[in-house]
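Colleague: can't give you the sequence, but here's the structure:
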C-alpha cells in the first residue's frame, strides 16, 4: 500500500500515458505541463516547429485539468486516479487527443445521437532475452480461446483482471489469441468518452502489472514477422434520445438503418486517410496485408472477419459496426475520433457503401482499394483528404503529419538487420 495520493493521467499525441502523483488530497485541480511535449517523438527527440506544439513560441505551459467528481479507484491500494483534459489559456487544447474525441462526439450529438463504443485490445507478453531486449513469452501449449497456466504461464491475465476489479474497469472477456502468447482483452461498451478513458487506464495498468512481473506487454501492431498482428477494434453503436439503437431498421437491408449504411459508406470513403491515424507507426503496415483479418481492404460484410467494417450478427440493441483497421499502437482517443468523424461525414453526405463483401477477401475481394503500402503514403492520403482533416481537427492533423513524417524519414534512413543478413554475404 502506498501513502494516499492522486495520480493524474492524460494521453499524448503518440498514445503515451503522461502521469503525475499528487500526494494526499490535492489543493488544486489544475496541473501545469510544458505544451511542447506535443513535439516529442518516440526517441525523445523533438520535431522543431511541430504545429500546435508552440515549440518556437517559448515552449509555454498548458494545464491538465480534472474534475474531482471523476476521480476513480486505482489498481494500486491507497491511490486514486483521474483522467484530465488539457487547456491552453483557458481553452481546450486543440492538439490534445481527448479534445479531438470530445469534438467528434459533439458532431454526433448535433444530430441527436450519442455514440457508444466497445474496444477489443490484443497484445503480446514479452520476457527479457538476456541481451537487453525482449522475446515472446514461451507458451508452447497455448491455443486460441484458452486461459490458465498452460496458455498464460506467468498468470498475467489473472493479475490484470484482479487489477481491473480494483480499478473499477469492466472487462468483458480475456483469453489467448491465435498466435501464442498473444492475449486479447475486451472492455464493456460505454459512452464513447468513458469507454476510451477506460481503455487508456487499462493499457497503463496492464503494462505496469506486467512490468512488476518482469515482463513487457506490447501493443505494437506487428512485433513478430511470423505471427499475426495486434489489433484495437472499435465497436460503434449510436443511441437516439429514446435510448434506441439508431443503427437498426428492421425494414432495411440486413436490418440496418440509413444511418448505419451511410456511416459504413463514410468509413470506407475515407479508408486511406484513416490509416494514418489508426495505423500510426512504420510497423503498422506490416500487419495491414491481405488475408490478415486486419482491415486491409476498403470493404464491409456481415460477420466477416476479413472486412474492415464487420457488421455484427446481433440485431436490436446489440447491433454494432466493428472497425478492424486500428492496431494496438493506435492512440485510442484519436482512433475512436477518426471512426466517429468518418462515420459522421458518411451520414451528412449520405454516402452509400460499396457492394457488400461476399468473397473470401483473402485472395479475392469485392474492391481493389486497400490501406496504403506504408506510413508515408498514408500520411499523404490524410493530407489530401481535406474534408476529413477539417472535421477531425486541422491542427491535430498538421501536428501528426509533422511528427510522423519525421518518424518515417528516420526509418527510411536506417540500415536494418534484414539488409545486413540479406545482402552482406554476397555484396
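Modeller: Okay, I see it. On a predicted model such as this, the values are computed, not experimentally measured, just so you know. Residues are numbered from 1 along each chain as shown.
Colleague: only C-alpha atoms from now on, for both contacts and neighbour counts.
Modeller: Noted.
Colleague: just want the most central residue of the chain.
Modeller: residue 332 (3.2 Å; C-alpha atoms, centre = their mean).
Colleague: now do the contacts for the closest residue in space to residue 191 that isn't next to it in sequence.
Modeller: Excluding the flanking residues, the one nearest residue 191 by C-alpha to C-alpha, 6 or more residues apart in numbering is residue 116, at 4.3 Å. Contacts for residue 116 were tallied using C-alpha atoms under 8 Å, 6 or more residues apart in numbering; they are 189-192, 195, 236-239.
Colleague: look at residue 116 and give its secondary structure.
Modeller: Classification of residue 116 by DSSP: H, G, I helix; E, B strand; the rest coil places it in strand.
Colleague: buried stuff in stretch 40-50?
Modeller: Of the residues in stretch 40-50, 40-41, 46-47, 49-50 count as buried by neighbour count, 16 or more other C-alpha atoms under 10 Å.
Colleague: next, the one to line up against it:
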C-alpha cells in the first residue's frame, strides 16, 4: 500500500491514531502513539524524534562516553522516517495501525540506527547481485510473574510457568494451550507467521522459528516478534524473558540466524551445488570463510550484554569455538545442505538477547566479506564435539574483551564504518562499566563473613 492507500484506509476505518516504533542500539522498541493528522503530515519529510534514544542504555541512563549525542549536543531531534511497507494492525490492541521506522532520513548526521545499518548492508548485497534470505529463531523462558511481582521479590524466587526439563513436550503445550494458540494465531495476524513452536529443555522454555524472508523483513519480524511475545504473554499473566542466561543451572536462550543467498529472482539457491562435496557451493564456502574470519571482530553484535557470554559455555547448546560443521549443533556455524530448497547456513552464536538488526547485519556483512575477498575455506568441518576443537581459536570470554577487539578492528570498520563502530563499542564498554561498579549477591555470599 502506498501513502494514499494507507491514508484512505485509516479514514475508512475511522483510525484516529497510529503507533510507530524503531529499535534502539539494544534492539528495544522505542516509539509513540500519534494522531492520524500528524502521521499524514510527516509522511514526506519525516518526524522529529529526540536522539536521546541513541544516547542512553536499556535502563535509560545517559552514556558519558559517546560522541553522537549527549549533554554536549543538547539532545536535539533527529529525522525519523516511517517505512510504509511495514504497515500492519496489532490484533491484541484493537487492531490499531502500526508501522516500523528508522533514522535513514538522518543518516548523514551520523545517527547509529541499527535498521539503517542493515539497509546499507542489504543494498550492498543487492549491488553484488544477491538476494539475502534470512530467518531468526528464538528460545525464551516464560514465568508466572509480572513486572511488579519481580520488583517486589527483588528478582528472587522467580517462578517458571511449568516445572521440569521437558523438551518437545506436547503435554506442556496443551497445559498452556490458550497462551500458545494465542501466540501462533495473533502473530500470524500480525504478519509474523511461525514455521514452528515447541517447548525446549528447561522449565517454561519455548522455541519459535519465524518463516524466512528477505533479510530486512526478517529482521523487522524478529524485532517485532520479541516485543509481541512479551505483550501477548502479559495478557495471560505471564512474563516472557529473552535474557540469554537467566539461571546458571539451565541452558541459555539462543537467537540463531538461518541464511542463504539466492539470485535476484529467487529461482536458484546459490548456496547449493548438487555435484559438490556436501552439496556446498563455492559461494557458500566463501561466505562461511568470511563469517569465520570476521567472527572475533564482530562478537558484540551477536552477544551484546554481560549476560550474553554466560550462555556461551561448553555443553549448554551454545558454541565456544570458531568452528563450522555439517549439520553439527556443537559448532559456531552449522551448514545444512541436503537440497536446493533448504540449503542454508545457521549462525549459532547469537543469543535471544541480540538486536536482530545488528545480528543479521553482522552475519550478512561478514559473509559478503568472504565472497568479496574470495576467502578460501581452509578450516575443515568439525567432526563430533566442536567444543574440543580449538585449532582455529575460541570465542571471546566476556563483553569487554569482545568490545575492545571490535573497537580496534580494521575489519569491523570496513564492514560497518567508523561512526557505528565507535558508538556501538563505546556503549558496550559502558555496559561493562555499569556491571563492574556493582556489588553482586555472589560477592556478598563469598566474602561478607569469611574474608
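Modeller: Yep, it's here. From a predicted model like this one, the values you see are computed outputs, not experimental measurements.
Colleague: TM-score for the pair, please.
Modeller: TM-score for the superposed chains, counting by TM-score structural alignment, normalised by the length of structure 1: 0.93, backed by 426 aligned residues with a C-alpha RMSD of 2.3 Å.
Colleague: about what we covered before: so what does the residue nearest to the centre of structure 1 match up with in structure 2?
Modeller: Mapped onto structure 2 by TM-score structural alignment, residue 332 of structure 1 lines up with residue 356.
Colleague: same question for residue 145 of structure 1.
Modeller: Residue 145 of structure 1 maps onto residue 168 in structure 2, by TM-score structural alignment.
Colleague: who touches its match in this structure?
Modeller: 198-201.
Colleague: just the buried members of those residues?
Modeller: 198-201.
Colleague: equivalent range in structure 2 for stretch 194-214 of structure 1?
Modeller: Counting by TM-score structural alignment, stretch 194-214 of structure 1 pairs with residues 217-237 of structure 2.
Colleague: which stretch of structure 1 lines up against stretch 113-126 of structure 2?
Modeller: Stretch 113-126 of structure 2 maps onto residues 96-109 of structure 1, going by TM-score structural alignment.
Colleague: work out the gap between that stretch and the centre of the chain.
Modeller: In terms of C-alpha atoms, centre = their mean, to the nearest Å, the centre of stretch 96-109 of structure 1 is found 15 Å from the chain centre.
Colleague: may I see the buried residues of it?
Modeller: Quick answer for stretch 96-109 of structure 1 (16+ other C-alpha under 10 Å): 96-109.
Colleague: stretch 234-253 of structure 2 too?
Modeller: 234, 238-246, 251-253.
Colleague: hang on, the earlier thing: now, which of the contacts of residue 168 of structure 2 sits nearest residue 341 of structure 2?
Modeller: Distance to residue 341 of structure 2, by C-alpha to C-alpha, is smallest for residue 198 among these, at 23.3 Å.
Colleague: so the residue in structure 1 that that closest one lines up against is in which element?
Modeller: Matched across to structure 1, residue 198 of structure 2 falls on residue 175, judged by TM-score structural alignment. Assigned by DSSP states H and E, residue 175 of structure 1 falls within strand 171-176.
Colleague: the helix or strand following that strand vs structure 2, average distance?
Modeller: Following strand 171-176 of structure 1 in sequence order, the next helix or strand is strand 183-187 (DSSP H and E). On superposition with structure 2, the mean distance recorded for strand 183-187 of structure 1 (mean C-alpha distance after the TM-score superposition for structure 1) is 0.7 Å.
Colleague: same for strand 183-187 of structure 1, what does it pack against?
Modeller: Helices and strands touching strand 183-187 of structure 1, as assessed by 3 or more C-alpha pairs under 8 Å, 6 or more residues apart in numbering; DSSP states H and E, comprise strand 114-128, strand 171-176.
Colleague: can you get me a residue count around the residue mapped onto residue 439 of structure 2 from structure 1?
Modeller: Per TM-score structural alignment, the equivalent position to residue 439 of structure 2 in structure 1 is residue 415. Using other C-alpha atoms under 10 Å, residue 415 of structure 1 has 9 neighbouring residues.
Colleague: dump the contacts of residue 168 of structure 2 to CSV, plus distance to residue 149 of structure 2.
Modeller: As requested, these are exported to CSV (distance: C-alpha to C-alpha, whole Å):
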residue, distance to residue 149 of structure 2
198, 27
199, 25
200, 25
201, 25
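Colleague: just to revisit the earlier point, nearest to residue 164 of structure 1, of the contacts of residue 116 of structure 1?
Modeller: The closest of those, once distances to residue 164 of structure 1 are taken by C-alpha to C-alpha, is residue 195, at 13.9 Å.
Colleague: who does the helix or strand that contains the closest one touch, helix- and strand-wise?
Modeller: Assessed by DSSP H and E, residue 195 of structure 1 sits inside helix 192-212. Contacts defined by 3+ C-alpha pairs under 8 Å, 6+ apart place helix 192-212 of structure 1 against helix 97-109, strand 114-128, helix 156-167, strand 216-218, helix 332-348.
Colleague: relative to helix 97-109, how tilted is that helix?
Modeller: Interaxial angle of helix 192-212 of structure 1 relative to helix 97-109 (axes from the mean of the first three to the mean of the last three C-alpha atoms, to 10 degrees): 150 degrees.
Colleague: out of the helices and strands packed on helix 192-212 of structure 1, nearest to residue 259 of structure 1?
Modeller: helix 332-348 (6.0 Å).
Colleague: what sits up against that closest one?
Modeller: 15, 97-98, 100-101, 104-105, 107-108, 115, 196, 199-200, 234, 259, 262-267, 269-270, 274, 277-278, 323, 326, 352, 388, 391-392.
Colleague: could you give me the buried positions within the next helix or strand after that helix?
Modeller: Following helix 332-348 of structure 1 in sequence order, the next helix or strand is helix 375-384 (DSSP H and E). By 16+ other C-alpha under 10 Å, the buried positions in helix 375-384 of structure 1 come out as 375-383.
Colleague: and for stretch 186-197 of structure 2?
Modeller: Neighbour-count burial for stretch 186-197 of structure 2, counted by 16+ other C-alpha under 10 Å, picks out 186-187, 190-194, 197.
Colleague: so which of those residues is the closest to residue 395 of structure 2?
Modeller: Closest approach to residue 395 of structure 2 among those (C-alpha to C-alpha): residue 197, at 29.4 Å.
Colleague: quick one: residues contacting the closest one.
Modeller: 184, 206-209.
Colleague: distance between stretch 266-277 of structure 1 and the chain's centre?
Modeller: 14 Å.
Colleague: what range in structure 2 matches it?
Modeller: Counting by TM-score structural alignment, stretch 266-277 of structure 1 sits on residues 290-301 of structure 2.
Colleague: which residues sit against that stretch?
Modeller: Counting by C-alpha under 8 Å, 6+ apart, 322-323, 354-355, 358-359, 362-363, 366-371, 375, 395-396, 399, 402-403, 405-406, 409, 411-412, 425, 428 sit against stretch 290-301 of structure 2.
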